[in-house]
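**Q** Need the 3D shape of this:
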Amino acid sequence: MVIEAITGPETEQLDLVTVLSALADPVRLAYVQAIANARSWVPCGEVLKGSDITVGRSTLSHHLRVLREAGLTTTRVEGTRRFVSLRRDDLDARFPGLLDAVSAAPTPAKR
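**A** Next up is the predicted model:
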C-alpha cells in the first residue's frame, strides 16, 4: 500500500492571519477542535461524527483543503482512505498557546 503525505506551508511560512482566517469558519473550528481532542491520525470523514455538525463530502473536502493550506493540518493518504492530523508541533513553535486556546474555546454547536 502506498502512503502519501499532503502537507501545507513550511513552519516558518505559517501566517497568523491565514491560520485565524481558516479558524473563523464554525465548521473548520469544530473540525480542528475534534482533531485536537483525538491527538492522533483520524479518518477525515469520521472527525465530526457525534457532533451536531453535518457537511457534504465536497464541502468537507473544501474545508480540509483550507485547513491544510493554512498549515493547520496534514493529510495522510493510504490507498483510498485519508487521515488527518494537526500540525501541533509546528503550530506550537510558531504560535505558542494558539491550539490550547482553540481547544478550550466553546464549540460552535454549543454557542
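**Q** only C-alpha atoms for contact and neighbour calcs from this point on.
**A** Fine.
**Q** Show me the helices in this structure, by range?
**A** Using DSSP state H, the helices of the chain run over 16-23, 26-38, 57-70, 88-94, 98-104.
**Q** and the first one, which residues are buried?
**A** If you call a residue buried by 16 or more other C-alpha atoms under 10 Å, then helix 16-23 has these buried ones: 18, 19, 22, 23.
**Q** The second one too?
**A** By neighbour count on 16+ other C-alpha under 10 Å, the buried set for helix 26-38 is 27, 28, 29, 30, 31, 32, 33, 34, 35, 36.
**Q** Taking those residues, tell me the two that lie furthest apart.
**A** Based on C-alpha to C-alpha, the longest span within the buried residues of helix 26-38 runs between 27 and 36 and measures 14.2 Å.
**Q** Also this sequence, please, to line up against the first:
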Amino acid sequence: MRSLEHPEPEEMTLDAVLSALADPVRLTIVRQLADGHDDQACIAFELPVSKSTSTHHFRVLREAGVISQHYRGTAILNGLRSDALNQRFPGLLDAILAAR
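**A** Sure, this is the predicted structure:
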C-alpha cells in the first residue's frame, strides 16, 4: 500500500508551520478541515486554483505537519493534525483559527 511521509511532532518547526499557514489557499484548506470532519478527499475542497496547484498546497501542509494524508483506493484523504500541532505548539492552531 502506498503511504505518505509525515513529520513527527518533535520534527515540526514553527517556521514551517507558520509558512504553510501564511498562504490564503492553505489556510482555507485548514479551516475547512477544522470545520468539517477528517478524511476529506482533495476533490471535496473548492479552491480557486488548478488541480496541480492544489496538490502543491496539500503537500506543503503535509510536509509542515499541519495535515495528514493517506490513500483510500486512488483517493487521498486529508485530516487536520490538531493533536500533533497542540502537542508541539500549544494554542497555536486555536489562535490561528480564531483570527478569522
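**Q** Send over the TM-score of the superposed chains.
**A** Here the superposed chains carry a TM-score of 0.90, computed using TM-score structural alignment, normalised by the length of the second structure; 100 aligned residues with a C-alpha RMSD of 1.4 Å.
**Q** picking up where we left off before, okay if I get the buried residues of helix 16-23 of the first structure as JSON lines plus distance to residue 61 of the first structure?
**A** Listed next are the buried residues of helix 16-23 of the first structure as JSON lines, based on distance: C-alpha to C-alpha, whole Å:
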{"residue": "18", "distance to residue 61 of the first structure": "18"}
{"residue": "19", "distance to residue 61 of the first structure": "17"}
{"residue": "22", "distance to residue 61 of the first structure": "14"}
{"residue": "23", "distance to residue 61 of the first structure": "16"}
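**Q** Would you mind measuring from the residue mapped onto residue 93 of the second structure from the first structure to residue 87 of the first structure?
**A** Structural alignment places residue 93 of the second structure opposite residue 99 in the first structure (criterion: TM-score structural alignment). As judged by C-alpha to C-alpha, to the nearest Å, residue 99 of the first structure and residue 87 of the first structure stand 10 Å apart.
**Q** and what of residue 60 of the first structure?
**A** 19 Å.
**Q** Same question for residue 103 of the first structure.
**A** 14 Å.
**Q** got it, and residue 10 of the first structure?
**A** Taken as C-alpha to C-alpha, the span from residue 10 of the first structure to residue 87 of the first structure is 11 Å.
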